[in-house]
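Student: Sharing a sequence plus its predicted fold:
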Amino acid sequence: MPRKLLVAEKPAFARDFFHSPASKVTEWDAVFTMSLGWWRFAPDHTRTFSDIPFTSLPSLMHRFTDLNSRDRYRLYELDRDIKPYQNDLYPTPEALIGYLHSKCIDGTYDEVVILVDPDHTGGWGASQIVTALGVCGEMPVPVTVVRIVCFTAEALNKAFSTRAPWANSPIQQDISYAKVKRLFDYWFFTNSALVFGELLKQLELNNSKILSKYELMATCILGQAQVDVSFGEFADRLAKWPGSGKFRPEQRIGIGSPMSLNYIIKQMLDRGTAHPLSESTIGLTPRGSALIDLLHPKTFDPDLPFRLHKWCSENDLEAAGRYIRQLFGRQLRYQRRHMA
């Protein structure tokens, strides 16, 4: 009897699905994207200042490379519960993909079913596996997408019965959004490592981690504060950042996520651009002020989160790349003229 292959974002999704009526139509195997996917853009440490601004396409590398995380590349059976097949540990994602590809070809699987969150993270992880399998238009195995509304048995059963073909599913918008966002972040980090890294070294600030787009914004916003601000007020200001006013309220998103805000503030403290003024307040350090003084007037973009969301939503990779080239080309020329 043919089986179906479930590509789920995490084991909890597969477990909920298995306990719904939808899973009873056939037998199932499962693999998990673990949200982030099996591959990530490989950092490029070969770039020099002559490459700035840099917006080339990156290569890929395995996301999980240590021995303790190899079991992420496993095939699981849904049989009363989620259990890995015995002696079924693949050292690389390519090894597991090769096995799954062969099972699509020989008829073991008659369908690949995607079950991920309806957002760009879920879509990106699923697209990596589907692309690697080569099932889109190249093999006689349909790929379908179950859009999750909630995880009740009734909702899962309805979502499964109305699952859409991969090519026509809204997941394609999630994937294009994710691609633009991840490429923009990759380009920003690659350029930042050199350009802002030079400034950090010049000012004897902690350069052990690359200055991110939102840490840079948060540093500039803190520098605008006219009075002492509490840690909570500062985090709230970032979360509700209004930008310049160019974008309408419904187009605005905060700086970072609720989960990342604490990390951004902690990184500012660790870097030395910010320091506690008391147990409850935060302020810019003199070196943090010096960093801002060496930024081109257009480097701080109050609308960057909203621009990036717009480019991602419209799949406008050209605009994202052009922004990176203008930002870092201009900033490098400016700081070279103004550094002592």
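Tutor: Thanks, I have the structure now.
Student: CA atoms for contacts and neighbours, from now on please.
Tutor: Fine.
Student: how many neighbours does K266 have?
Tutor: By other C-alpha atoms under 10 Å, 15 other residues sit near K266.
Student: packing partners for the helix or strand hosting it?
Tutor: Here K266 sits within helix 258-271, counting by DSSP states H and E. Where contact means 3 or more C-alpha pairs under 8 Å, 6 or more residues apart in numbering; DSSP states H and E, helix 258-271 is packed against helix 213-224, helix 231-239, strand 274-276.
Student: Mind checking what helix or strand follows the last one in sequence?
Tutor: Translated: strand 274-276. strand 281-284.
Student: between the helices and strands packed on helix 258-271, which gets nearest to S23?
Tutor: S23 lies closest to helix 231-239 among the helices and strands packed on helix 258-271, at 40.1 Å (C-alpha to C-alpha).
Student: Just the buried positions in that closest one, please.
Tutor: Residues of helix 231-239 classed as buried: F231, F234, A235, R237, L238, A239 (neighbour count, 16 or more other C-alpha atoms under 10 Å).
Student: next one: stretch 198-212
Tutor: Neighbour counts over stretch 198-212 (16+ other C-alpha under 10 Å) mark E198, L199, L200, L203, L205, N206, N207, I210, L211, S212 as buried.
Student: Pull up the distance across it, start to finish.
Tutor: Separation of the first and last residues of stretch 198-212 by C-alpha to C-alpha, to the nearest Å is 14 Å.
Student: now do stretch 29-36
Tutor: End-to-end distance of stretch 29-36 (C-alpha to C-alpha): 20 Å.
Student: and what of stretch 7-23?
Tutor: End residues of stretch 7-23 are separated by 13 Å (C-alpha to C-alpha).
Student: Likewise for stretch 2-14?
Tutor: First-to-last residue span, stretch 2-14, C-alpha to C-alpha: 19 Å.
Student: Farthest-apart pair in the buried residues of helix 231-239, please.
Tutor: Longest span within those, C-alpha to C-alpha: F231 and A239, 12.4 Å.
Student: can you give me the helices for the protein?
Tutor: 11-18, 93-105, 120-133, 153-161, 171-202, 213-224, 231-239, 258-271, 286-293, 304-313, 317-338 (DSSP state H).
Student: a markdown table please, covering those helices and showing distance to V141.
Tutor: Shown next, in a markdown table, are the helices of the chain (distance: least, C-alpha to C-alpha, whole Å):
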| stretch | distance to V141 |
| --- | --- |
| helix 11-18 | 21 |
| helix 93-105 | 7 |
| helix 120-133 | 10 |
| helix 153-161 | 17 |
| helix 171-202 | 18 |
| helix 213-224 | 41 |
| helix 231-239 | 44 |
| helix 258-271 | 39 |
| helix 286-293 | 55 |
| helix 304-313 | 30 |
| helix 317-338 | 31 |
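Student: so which of those helices comes closest to D51?
Tutor: Short answer: helix 171-202, nearest of the helices of the chain by C-alpha to C-alpha, at 8.9 Å.
Student: Comparison target, given below:
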Amino acid sequence: MRLAIIAEKPSVTARFSRVLAEFYPDVDFSEVAVFHPMLGWYVGHRRFQFPRGLKWQDFPFVGDTAYRAISIDAARPVKGIKDISARRVISTEEGLQALHTADLILLLMDPSAQSVHLAAKFLGDHFETIPWERTLFPWVPDLSDNAMRQSLSAARRPDQFAIPLIEMGDNLRFFDYNFLVNSFALLGRSVMEDAGLRGPVPSKYGLQTLYDARQTGPLNDGQRIDRMSSWKGTGKYRHRKYYGLGSCASRAAILQQLIEGGFLERNGKKTDITDGGRRYLDLLHPNCLDSDLPFRIADWSALPPAEARAKMTRYLRTFFGKQKVFIETRRKSGSN
């Protein structure tokens, strides 16, 4: 049996290696190809193919999500699984062949809409039609041996249960794509230069983190990440089950990006908003402060695609429309 694995991260494959042989005793694990599409997807602006030639009058812009393909090489393919055999890097050609000739493709991804959407996108980039009939997705809640065994025993084809999750992931990326396109123009250079900053422009959650830093004053990284992970917003969404501002993987990166952009500065073990960061926020429309944004996105993304995108479109046009008018009014008055 020829097995290929699409994994969230190398450490996940290493953990599963402790139990995989129990379920696939006839697999030569020295020949199992493992792909990590997350490594070609992690930085937001690398995910998308942004429109070119947009003019000021084109904003606020809302369009269909245009993704960059995740190449085999970007997914860092290897053969072999840690603790079962030595791993070795393989070529793009060898990786593509392994993916296409596999009798079974196992998705060792996190149990989330974003992760299964990413796996589906990677498969869609390399097959004319995704081969769901030879794909299994073990929905594993944690990486204990018992949980991994149970998830492998109950693994199902993604098209039998995960299509709504893939649609949810696509809804999330629709918002991300359009927020980024608009933020480059309306939250980016023209505003940052007036604030004495060079960027990069804050992400959607980086912006809300910056507003929070203005409110809290100096905090160490652990305190900031705790605030992000237990984010309450205005309190309007207290009844919602939600996992915070950003993800476990992205929160430290959000803080680092704000520091690199000059929005936050590190003083000893604590970070605080800079003078430039304060000026930057003063140059934004007051409604750019939306501490409930992660809750709104979570609610919208769970809707059918057409309804989700209609609500997201309305929000994006309002959010960036107000900021555009705010910039134009400031320019006409000659104020900074």
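Tutor: Sure thing, it's come through. Please read these numbers as outputs of a predicted model, since none were measured by experiment.
Student: TM-score of the superposed pair?
Tutor: Here the TM-score for the pair of chains, by TM-score structural alignment, normalised by the length of structure 2, is 0.77; 318 aligned residues with a C-alpha RMSD of 3.6 Å.
Student: hmm, back to that, which one among the buried residues of helix 231-239 of structure 1 gets closest to K83 of structure 1?
Tutor: K83 of structure 1 lies nearest to A239 out of the buried residues of helix 231-239 of structure 1, by C-alpha to C-alpha, at 40.5 Å.
Student: Can you tell me the closest non-neighbouring residue to that closest one?
Tutor: G254 (4.5 Å; C-alpha to C-alpha, 6 or more residues apart in numbering).
Student: got a list of what that neighbour touches?
Tutor: L238, A239, K240, W241, P242, P305 (C-alpha atoms under 8 Å, 6 or more residues apart in numbering).
Student: To which residue of structure 2 is the last one aligned?
Tutor: The one in question is P305 of structure 1. Using TM-score structural alignment, the equivalent of P305 of structure 1 in structure 2 is P294.
Student: and the closest residue to that match other than its chain neighbours, how many neighbours does it have?
Tutor: Nearest residue to P294 of structure 2 in three dimensions, chain neighbours excluded: L245, at 6.3 Å (C-alpha to C-alpha, 6+ apart). Look at L245 of structure 2: counted by other C-alpha under 10 Å, it has 27 neighbours.
Student: W56 of structure 2 now?
Tutor: Neighbours around W56 of structure 2, by other C-alpha under 10 Å: 11.
Student: Excluding chain neighbours, what is closest to it?
Tutor: Once chain neighbours are set aside, the closest to W56 of structure 2 by C-alpha to C-alpha, 6+ apart is A185, at 8.0 Å.
Student: The one you found maps to what in structure 1?
Tutor: Structural alignment (TM-score structural alignment) places A185 of structure 2 against L194 in structure 1.
Student: my read: that match touches D51, true?
Tutor: No: if you go by C-alpha atoms under 8 Å, L194 of structure 1 and D51 don't touch, sitting 9.9 Å apart.
Student: Looking at the two, which one has more neighbours?
Tutor: Set L194 of structure 1 next to D51 and count neighbours by other C-alpha under 10 Å: L194 wins out with 20 against 12.
Student: gap between that one and L133 of structure 1?
Tutor: For L194 of structure 1, the distance to L133 of structure 1 equals 36 Å [C-alpha to C-alpha].
Student: what do you get for L36 of structure 1?
Tutor: Counting by C-alpha to C-alpha - L36 of structure 1 and L133 of structure 1 are separated by 17 Å.
Student: and these two? which has more neighbours close in?
Tutor: Shown here are L36 of structure 1 and L133; by other C-alpha under 10 Å, L133 has more neighbours (20 against 16).
Student: if I line the two up, what does the more buried one land on in structure 2?
Tutor: Using TM-score structural alignment, L133 of structure 1 pairs with F127 in structure 2.
Student: Would you mind measuring from its match to A102 of structure 2?
Tutor: 13 Å.
Student: follow-up on the earlier one: what residue in structure 2 is paired with the residue nearest to A239 of structure 1?
Tutor: Using TM-score structural alignment, G254 of structure 1 lines up with G244 in structure 2.
Student: same deal with T162 of structure 1?
Tutor: In structure 2, the residue paired with T162 of structure 1 according to TM-score structural alignment is A154.
Student: got the contact list for the nearest residue to its match once chain neighbours are set aside?
Tutor: Excluding its sequence neighbours, the residue lying closest to A154 of structure 2 (C-alpha to C-alpha, 6+ apart) is P138, at 6.8 Å. Applying C-alpha under 8 Å, 6+ apart to P138 of structure 2 gives the contacts L106, L107, L108, S151, L152, A154, A155, R156.
Student: again, only this time at 10 Å
Tutor: Taking C-alpha atoms under 10 Å, 6 or more residues apart in numbering, we find P138 of structure 2 in contact with 106-111, 147-158.
Student: which one is V140 of structure 2 nearest to, not counting chain neighbours?
Tutor: Using C-alpha to C-alpha, 6+ apart, the closest residue to V140 of structure 2 is S151 (5.2 Å).
Student: pretty sure the one you found is touching M109, no?
Tutor: No: using C-alpha atoms under 10 Å, S151 of structure 2 makes no contact with M109, being 11.6 Å away.
Student: what number of residues lie near G222 of structure 2?
Tutor: When neighbours are counted by other C-alpha under 10 Å, G222 of structure 2 comes out with 12.
Student: repeat for the one 10 residues further on
Tutor: Counted with other C-alpha under 10 Å, residues neighbouring K232 of structure 2 total 20.
Student: For the residue nearest to V140 of structure 2, give its distance to S144 of structure 2.
Tutor: Distance of S151 of structure 2 to S144 of structure 2, given as C-alpha to C-alpha: 11 Å.
Student: buried ones in stretch 105-121 of structure 2?
Tutor: Buried-residue list, stretch 105-121 of structure 2, by 16+ other C-alpha under 10 Å: 105-110, 112-121.
Student: quick one on the thing from earlier: S151 and S144 of structure 2 - which one has more neighbours?
Tutor: S151 (18 against 12).
Student: Against D142 of structure 2, how distant is the more buried one?
Tutor: Taking C-alpha to C-alpha, one finds S151 of structure 2 at 10 Å from D142 of structure 2.
Student: Could you do I84 of structure 2 as well?
Tutor: From I84 of structure 2 to D142 of structure 2 the distance is 21 Å (C-alpha to C-alpha).
Student: cool, A213 of structure 2 as well?
Tutor: 33 Å.
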